[in-house]
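Q: Mind folding the following:
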Amino acid sequence: MRRKLPIRFGGIFYLHLSQWAIYRIVAIDVRSRREGRDLRKVGFYDPIKNQTYSNVSAILYFLEKGAQPTGTVYDILRKAEFFKEFRVSFDKKRKGKQES
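A: Alright, predicted model coming up:
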């Protein structure tokens, strides 16, 4: 079963005439619909505070099972130094021009 770790919109919260979005990072089956059911919620990303809240054991579990993070989730986890800390090794597919 192929899995991905995409980012999903968590909602908009209003506070004193300001608003911000919080996104959740979830594990989904590749064969499910885009807005389909999540296998598991594995973290949150707050772009205003630039903070990542992640369930490390769940993310490691899905990465070991072959899940591929989307580009956005890969960048968020890289900024949180997730890959340096746990030395998870996998190849990130690069879109666009390939080096010759």
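
Q: rest of the way, CA atoms for contacts and neighbours
A: Noted.

Q: Kindly indicate whether V42 is helix, strand or coil.
A: Put simply, V42 is strand when judged by DSSP: H, G, I helix; E, B strand; the rest coil.

Q: State the distance from the residue most central in space within the chain to R8.
A: The residue lying closest to the centre of the chain (C-alpha atoms, centre = their mean) is V73, at 3.4 Å. Counting by C-alpha to C-alpha, to the nearest Å, the gap from V73 to R8 is 10 Å.

Q: Here is the second sequence; please produce its structure so I can put it next to the first one:
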Amino acid sequence: MVKLHLRRCGRKQLYRIVAIDVRSRREGRDLRKAGFYDPIKNQTYLNVPAIFYFLEKGAQPTGTVQDILKTAGVFPEKELRFNQTQFT
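A: Predicted coordinates for the structure are as follows:
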């Protein structure tokens, strides 16, 4: 399974949004970079076609990436319910 999650990069608090296989390490080789997130400056860059591609193929975003996508307005709120009912 593929997940969209944050990978820390650099000494500062900068994060890349990457698509990565679940079986690989947390900081292992990614399939593709799909954007970055800077919480200090509150900046976000999203490669929306890459994100849509992986979501259509069945990738699951982590909770933090899901929140970033919501605040960026990529999806309406009701469409972005991937993992919420899976564990209840």
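
Q: Give me the TM-score for these two chains.
A: Overlay of the two chains. TM-score (TM-score structural alignment, normalised by the length of the second structure): 0.85; 87 aligned residues with a C-alpha RMSD of 2.3 Å.

Q: circling back: the residue nearest to the centre of the first structure is in contact with K4, isn't it?
A: No - the criterion here is C-alpha atoms under 8 Å, and V73 of the first structure misses it with K4 at 9.8 Å.

Q: my guess is the residue nearest to the centre of the first structure is in a strand, correct?
A: No - V73 of the first structure is assigned helix when assessed by three-state DSSP, not a strand.

Q: re the thing from before, quick one: common contacting residues for V73 and R8 of the first structure?
A: Common neighbours of V73 of the first structure and R8 are listed as I25 (criterion: C-alpha atoms under 8 Å, 6 or more residues apart in numbering).

Q: neighbours around the aligned partner of I17 of the second structure in the first structure, how many?
A: Aligning on TM-score structural alignment places I17 of the second structure opposite I25 in the first structure. I25 of the first structure: 26 surrounding residues under other C-alpha atoms under 10 Å.

Q: Which helix or which strand is home to I25 of the first structure?
A: Assigned by DSSP states H and E, I25 of the first structure belongs to strand 18-29.

Q: now that strand, how far from the centre of its chain.
A: Taking C-alpha atoms, centre = their mean, to the nearest Å, the mean C-alpha location of strand 18-29 of the first structure is offset from the chain mean by 9 Å.

Q: helices or strands up against it?
A: Helices and strands touching strand 18-29 of the first structure, by 3 or more C-alpha pairs under 8 Å, 6 or more residues apart in numbering; DSSP states H and E, are strand 3-5, strand 7-15, strand 40-46.

Q: Between the ones you listed, which one is closest to Q98 of the first structure.
A: Among those, strand 3-5 comes nearest to Q98 of the first structure, with 22.9 Å by C-alpha to C-alpha.
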